[in-house]
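Colleague: Got a predicted structure here, sequence first:
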Amino acid sequence: MSGTSLATRPVVGQPVAAPSKRRRWRLPDLRRWISPLAIVGLWQLASGTGLLPADKLSSPWTVLRSGVELARSGELGEAFVVSLRRVAVGFVIGAVVGLVLGIVSGLSKWGAALVDPPVQMLRTLPFLGLIPLFILWFGIGEEPKIALVALGVSFPLYLNVHSAIRGTEPQLIDASRVLGFTRVERLRHVVLPSAVPQTLVGVRQSLGVAWLSLIVGEQINADAGLGYLINNARDFLRTDVIVVGLVVYAILGLVTDALVRLLERRALRWRG
């Protein structure tokens, strides 16, 4: 008799269960921290030896202490909340506009002919050139800052949605026609799902532009927010506070991008 027993021998025609795949947790690549830590170390060394004057750029240790003091006083928290609210409102408005225009332009030839030319002209305009016009239209309150963020957000999202819809594989469209899908069903089950990956790329790009737009907007006529904190520090030559504000901007950008990447992994889990 063979060494393999009948109990362990697979039955002909019976599906054999695939071996379960265990998820491996990978340790973070610590090599990515080498260059940032080296830069900070050289920065501290240059500041400590006097090669980098404090009136030009404060040392990392001074920046860290200033950040802790601003956090304890509540000034940094208040500025953080104001800037985050501006970005959130502007992003929602810009995302809705970009999605709607991208869908209309991507699905219809008439939509592309009517929507795409003015959008392409507007997206080439510099933000700094629009600020005086926004101030005349909306005043010097929150509206021009939110409008600037919304405008910056809408363009990357529009371009990615428009390109994703136009880039839907013709084979999928033909297959849906053969299966008897209506136009609405083709849009719902074929076109829009295939556009999701590139749309999420547009969301990531839009978030980056949102923070850049906010930095520009908060540099002018702002009485609160991270931009106001930076401008106020500039008047008093507080380079440490300026760096603190810039670091917070960078951290917010990284965190929002990480959240979108997490959403992307979950939404596109079907791609494997």
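Modeller: Here it is on my side, so go on. Every value quoted in this text rests on a predicted model; they were computed, and no experiment measured them.
Colleague: all contacts plus neighbour counts: C-alpha atoms, from now on.
Modeller: Will do.
Colleague: same for the longest helix anywhere in the chain, what does it pack against?
Modeller: In terms of residue count, the longest helix belonging to the chain (DSSP state H) is helix 75-107. Applying 3 or more CA pairs under 8 Å, 6 or more residues apart in numbering; DSSP states H and E, one finds that helix 75-107 makes contact with helix 60-73, helix 109-122, helix 143-166, helix 192-218, helix 226-235.
Colleague: What residues of that helix count as buried?
Modeller: 75-76, 78-80, 83-84, 86-88, 90-91, 93-106 (16 or more other CA atoms under 10 Å).
Colleague: Kindly report the same for stretch 54-68.
Modeller: Buried-residue list, stretch 54-68, by 16+ other CA under 10 Å: 54, 57, 58, 59, 60, 62, 63, 64, 66, 67.
Colleague: chain center to that stretch: distance?
Modeller: Centroid separation for stretch 54-68 versus its chain: 28 Å, with CA atoms, centre = their mean, to the nearest Å.
Colleague: one more structure, for comparison:
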Amino acid sequence: MTAVSTTSTTTPVAGAAPDPAPGAADPAPTRERPVRRRRRLSPGRRLPAARLAGPVLLVAVWAVASAAGRLDPAAIPAPWTVFRTGVHLWTDGTLPSDVLTSLERAAYGFAIGLTAGVVLAVASGLTRTGEALIDGTVQLNRAVPTLGLIPLFILWLGIGETFKIAIIAIVVYVPIYLNTHAALSGIDQRYVELAEVQGLSRWAFIRRIVIPGALPGFFVGLRLGVTGSWLGLVVLEQINATSGLGYMMFQAQNYGRTDIILVGLVVYGIFGLLSDSAVRLIERRVLSWRRTLSS
């Protein structure tokens, strides 16, 4: 009797995965890595007119408190009262004349202080002789309160316009000098060595290395100087002056007109905000090549 051996064959099913080879390890299960979102640390895009939000909110709180009767009208008049007073002063010609006088004083003092601050900073920052002769004197001047020099300057220059412009110039030049000098001193030595290796001339070194390196610090000092010119002006115009915003506020104090005093403060604040915004705009245009957190 002959034995018939039968061989079983399996037909692969379409679409089925092939059987693993004998002895082969089972494939490890695949895990999908969770996608981590990158945390954003920058402040984000600049909002248009964002710097006006603070002043607008302050005026809104002032108006609400005045309407609710929380503020004494004799001490702090309502915003609409101050606005009406400002319109009246403008229409009768008092405010335009005082504003022009204050602008003229601030412009003369600022121009002198700006020139002195830049020249002294460059002379002190680029030469050891200039640093030895200038820096210590400026630091001594910085330690002395500028408004404390008023009695001495009155004796030297008289009670007229000259001493007012001189005090404003001192208030302006100190921050411009300090920040520009610090920026010059902070230029990396490797850039100086690179300029020497490239054989740059003195003027090319100043134009390509010194000026770009000093501009950020210069603009910081310029903003402080612009603000300082208005701060000094409000004090100086109350000393033997016959015109100007400070004189107008001083006269209003004698008559108890707090609304006129607030008009003067508002005008000073507007000038300070506009001048600071102008410097910021120029800074962004001049330093557009920088990639900073604020940009």
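Modeller: That came in fine, so what should we check first? Remember, it's a predicted structure, so these values are computed and weren't measured experimentally.
Colleague: closest to residue 258 of the first structure out of the helices and strands packed on helix 75-107 of the first structure?
Modeller: helix 192-218 (9.0 Å; CA to CA).
Colleague: how big is the offset of the closest one relative to the second structure?
Modeller: On superposition with the second structure, the average gap between helix 192-218 of the first structure and its aligned counterparts reaches 1.1 Å (mean CA distance after the TM-score superposition for the first structure).
Colleague: Now do that helix: which elements does it pack against?
Modeller: helix 75-107, helix 127-138, helix 143-166, helix 226-235, helix 239-267.
Colleague: In TSV, list the ones you listed along with distance to residue 29 of the first structure.
Modeller: Listed next are these as TSV, based on distance: least, CA to CA, whole Å:
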stretch	distance to residue 29 of the first structure
helix 75-107	30
helix 127-138	38
helix 143-166	31
helix 226-235	32
helix 239-267	17
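Colleague: and of these, who's closest to residue 185 of the first structure?
Modeller: Among these, the nearest to residue 185 of the first structure by CA to CA is helix 75-107 (13.6 Å).
Colleague: Against residue 234 of the second structure, how distant is residue 269 of the second structure?
Modeller: 11 Å (CA to CA, to the nearest Å).
Colleague: try residue 275 of the second structure
Modeller: 16 Å.
Colleague: what's the answer for residue 80 of the second structure, then?
Modeller: Counting by CA to CA - residue 80 of the second structure and residue 234 of the second structure are separated by 24 Å.
Colleague: roughly how far apart are the aligned residue in the second structure for residue 131 of the first structure and residue 159 of the second structure?
Modeller: Per TM-score structural alignment, the equivalent position to residue 131 of the first structure in the second structure is residue 150. According to CA to CA, residue 150 of the second structure and residue 159 of the second structure sit 10 Å apart.
Colleague: cool, residue 77 of the second structure as well?
Modeller: 34 Å.
Colleague: same question, residue 88 of the second structure
Modeller: Distance, residue 88 of the second structure to residue 159 of the second structure, by CA to CA: 31 Å.
Colleague: and those two? which has more neighbours close in?
Modeller: Neighbours per residue (other CA atoms under 10 Å) separate residue 88 of the second structure from residue 159, with residue 159 holding more: 16 against 13.
Colleague: tell me the SS of that one?
Modeller: Under DSSP: H, G, I helix; E, B strand; the rest coil, the three-state class of residue 159 of the second structure is coil.
Colleague: now stretch 226-239 of the first structure: which residue numbers in the second structure?
Modeller: Aligned by TM-score structural alignment, stretch 226-239 of the first structure falls on residues 245-258 of the second structure.
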